[in-house]
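Colleague: My questions concern the predicted model and sequence given below.
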Amino acid sequence: MSLPRPGTDAGRTALDALLNAPASALAAFDFDGTLAPIVDDPRTSAPYPGIVEGLADLAGLIGSVAVVTGRPAGTAVRLGELDRVPGITVLGHYGAERWVGGRVVAAPAPPGVELVREELPGLLDGLNAPEGTWIEDKGRSLAVHTRRTADPDGALTLLTPALSELARRAELQVEPGRMVVELRPQGVDKGAALTALVAESGPRTVLYAGDDLGDLPAFAAVAALRDQGVAGLTVCSSSDEVAAVAEAADLVVPGPAGLADLLRGLTDAVRGASGV
C-alpha cells in the first residue's frame, strides 16, 4: 500500500519524523466521519471495514494511538470495537471523559446540561422544527440533528439562533457540525484534549485526523505544538459537506475509506523503515 505525501512542508517533515522514530509518535483520530462513515442515525455508526484492524496494527508499531471524539467515551468504544486496539486511549466528550483499559473516568456534567435536557424538546416544538429533526442526548451534552429533514441546512438556519440563546442561558457553548448543532460544556474541545494528551505522553511527533468543524481546534493545537518543537501532521477525512477542514489539513484523504488506506500505508511504511 503506497503512502500519500502531505501537501505542506510541515506535514512532510512530520510524516518523515514519524517513520524515522515511530516509538515517539502519537496518532490520534476523530471517530464519526473519520474512522466511521456518517450515518443518519449515530446509534448505528460502525467503523469502516479494516479500520479497527489498521488501528491495532499501527498501535503495535508506534508510541501511542488515541481517539478523540464528542461521543461518550464508552459509546465510541462499544460502537467502534476500539477495545480490540491494544493500549488505545479514548477521550470522549471532547476530553471530559477518558476510556483506557476498560474503564471510563469522567468529571460530573455541569448543571446547564440538565437545563438544556429539560427545555430542548419544548423549544423545538415551539419553533415548529421540521419533520426529521431529532435530539441526541450524549449525557454530558445534547445535539440537534437535521440530516433527516427535507432541507437540513435550512433547518439549521431556522433552529440555530434559538439554540444559541438556550446555550447562553445554560452557560454552555454551541458547536456546529455536519447537519448538527451541539450544546456542550464550555472550555472543552478537541484541541485542549489533544494538547493535554501530548503533555502527558510526551511524543515528538503527532498525527491528528478529523473531518468536521469540531476537529479544527485539534488542527490548531497541532500547529501550536509545532512551535514547541513537536512535529505535527493534520489529516482531513474529506466529504462534500465541509470544505474548511480540507483547506486546513496537511493531507486530505477520501473519507473513512481513504483513512483505512492511510492506516495500511503507514503500517507498511513503518515496518519497511524499521526492517520488520
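Modeller: Everything's here; your move.
Colleague: from here on, contacts and neighbour counts on C-alpha atoms
Modeller: Noted.
Colleague: who's in contact with the most centrally placed residue in the chain?
Modeller: Taking CA atoms, centre = their mean, the centroid of the chain lies closest to Asp30, which sits 2.4 Å from it. Going by CA atoms under 8 Å, 6 or more residues apart in numbering, Asp30 touches Val67, Val68, Thr69, Tyr208, Ala209, Gly210, Asp211, Asp215.
Colleague: same for the stretch of helix or strand the first one belongs to, what does it pack against?
Modeller: Take DSSP states H and E as the rule and Val67 turns out to sit in strand 64-68. Helices and strands touching strand 64-68, as assessed by 3 or more CA pairs under 8 Å, 6 or more residues apart in numbering; DSSP states H and E, comprise strand 25-29, helix 51-59, strand 89-92, helix 190-201.
Colleague: Following the chain onward from that strand, which element is next?
Modeller: Strand 64-68 is succeeded, C-terminally, by helix 73-80 (DSSP H and E).
Colleague: Report the angle between that following helix and strand 64-68.
Modeller: Here helix 73-80 runs at an angle of 100 degrees relative to strand 64-68 (axes from the mean of the first three to the mean of the last three CA atoms, to 10 degrees).
Colleague: In addition, the following structure is provided for comparison:
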Amino acid sequence: MVSSLPHPTTAAGRDGLAALLARPGKAVVALDFDGTLAEIVPDPERARAHPGAVPALAALAPHVASVAVVTGRPAGVAVRYGGFAGVPGLEHLVVLGHYGAERWDAVTGTVRAAAPHPGVATVRAELPGFLDRIGAWPGTWIEEKGRALAVHTRRADDPEGAFEALKGPLGDLAAAHGLVLEPGRLVLELRPPGMDKGLALAAYLHETGAASVLYAGDDLGDIPAYTAVEKLRSEGLPGVLVCSAAESAAVPDLAERADLTVAGPAALVDFLAALARAIEEKAEEQSD
C-alpha cells in the first residue's frame, strides 16, 4: 500500500480496503456528490465537483468494476455539475440520482427514471403558501429537485433554530401527502418513501456482483448507505466507509461509523487519486 494512501482506523475498514486492492476489478467505488465530490455552497445550483474529482475518477475507474455517484440530486443535474459526460476513462460511470429513482449511464448518456410520486406535485403547489402561513419565509428558501423538494435554512438569521422549528410542520405536511421528511445539514427534504441511498447502493452492488465496496459520504442522507454496507459486511462482503468532512464539521452519526475520515472534497479527491496509484503499483508488482 502506498504511503500516501490513508489507512482506515477500524479492522473492518482495513479488511475492506485490502479486499479492494486485492481484486479491484470486482470492486465498486460509490460516492455521494454534495459535500463529498463537491463543496457545500450556500446556493446548491452553484455547486460543482472539485476540479480534481474528474481526473481522479478517470484514473481510478478503469481499474475497478464500477464507479457510481449516489445522490439526492436529479441524475442529469449531477452529471452536469460533476462534468462527468464524455470523459475518457469514465465510460462506465453510473449516476444513481434521486436516491436511485433515476439512473444515468455514461455508456449510453441517457437517464432512466421511475414514474413520479403524485404527492410531490401537490406539495410543490402548497409549500410556498405553507411556509408563508407559519411565518417561515425570512431566510428560508425552496430548492426544486424534480422528484423531491427541499427547504433550506442556511440563510436564516438563526439557521439551526429555523431548522428545528420547521421539522415538525414539514414532517406533517410530507406525511399528509404520502411523502417522508429527510433532514440534512440545514436542509429538510420532502421526498417519496422507499427512496434512499442504501436501497439504491445495495441494488446496484447486487446487479454488478461486486466482491467489495467503498462508499464515501458526508451527511445524514448517507446513513442508509452506511447501514447497507455494514449489513453486507456482516454477510461477508468487505467494505470501506469514508466520511468526507473536516473533523470539526463532521456529522457525528456518520463520523462515528466511518472507517476513515478525510477533510472534505479536496482530501477525498487526493484519497481517490492515491487509491488509483496503489492499484496500479500492486498490478506492477504482480506482473514483475
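Modeller: Great, that's in hand. Computed from a predicted model, the values in this text were never measured in an experiment.
Colleague: How alike are these chains, TM-score-wise?
Modeller: The TM-score (TM-score structural alignment, normalised by the length of the first structure) is 0.98; 276 aligned residues with a CA RMSD of 1.1 Å.
Colleague: on that earlier part again, superposed on the second structure, what's the mean shift for the strand holding Val67 of the first structure?
Modeller: In the superposition with the second structure, the average deviation recorded for strand 64-68 of the first structure is 0.4 Å (mean CA distance after the TM-score superposition for the first structure).
Colleague: What lies in contact with that strand?
Modeller: Against strand 64-68 of the first structure from outside (CA under 8 Å, 6+ apart): 23, 25-31, 55, 58-59, 87-92, 94-95, 190, 193-194.
Colleague: same thing with stretch 242-253 of the second structure?
Modeller: 35-36, 214-220, 223, 254-255, 258-265, 267-268.
Colleague: cool, and stretch 163-179 of the second structure?
Modeller: For stretch 163-179 of the second structure, using CA under 8 Å, 6+ apart, the contacting residues are 119-120, 122-123, 136, 152-153, 180-181, 183, 186-188, 190-193.
Colleague: Go again with 7 Å.
Modeller: Gly119, Thr153, Val180, Leu181, Leu186, Leu190, Arg191, Pro192, Pro193 (CA atoms under 7 Å, 6 or more residues apart in numbering).
Colleague: What of stretch 226-239 of the second structure?
Modeller: Stretch 226-239 of the second structure is contacted from outside by Gly13, Asp15, Gly16, Ala19, Gly198, Ala202, Ala211, Ser212, Val213, Leu214, Leu241, using CA under 7 Å, 6+ apart.
Colleague: now, which of these lie within strands?
Modeller: Ser212, Val213, Leu214, Leu241 (DSSP state E).
Colleague: Quick check: the aligned residue in the first structure for the last one vs Ala10 of the first structure, distance?
Modeller: Leu241 of the second structure maps onto Thr234 in the first structure when the alignment is built from TM-score structural alignment. To Ala10 of the first structure, Thr234 of the first structure is 10 Å away according to CA to CA, to the nearest Å.
Colleague: who has more neighbours, the two?
Modeller: When neighbours are counted by other CA atoms under 10 Å, Thr234 of the first structure and Ala10 differ, and Thr234 comes out ahead with 29 against 17.
Colleague: quick one, what contacts the more buried one?
Modeller: Thr234 of the first structure touches Leu207, Tyr208, Ala209, Phe219, Ala249, Asp250, Leu251, counting by CA under 7 Å, 6+ apart.
Colleague: Run those past the second structure and keep the common ones.
Modeller: When you map the contacts of Thr234 of the first structure onto the second structure and apply both residues aligned by TM-score structural alignment, their matches' CA atoms under 7 Å, the shared contacts are Leu207, Tyr208, Ala209, Phe219, Ala249, Asp250, Leu251.
Colleague: Could you pick out the buried ones from those residues?
Modeller: By neighbour count, with 16 or more other CA atoms under 10 Å, these hold Leu207, Tyr208, Ala209, Phe219, Ala249, Asp250, Leu251 as buried.
Colleague: how about the counterpart of the fifth one in the second structure, secondary structure?
Modeller: Right, Ala249 of the first structure. When the second structure is aligned by TM-score structural alignment, Ala249 of the first structure is paired with Ala258. Three-state call for Ala258 of the second structure (DSSP: H, G, I helix; E, B strand; the rest coil): coil.
Colleague: Just name the closest of the ones in strands among the contacts of stretch 226-239 of the second structure to Val41 of the second structure, please.
Modeller: For these, the residue nearest Val41 of the second structure by CA to CA is Leu241; the value is 23.8 Å.
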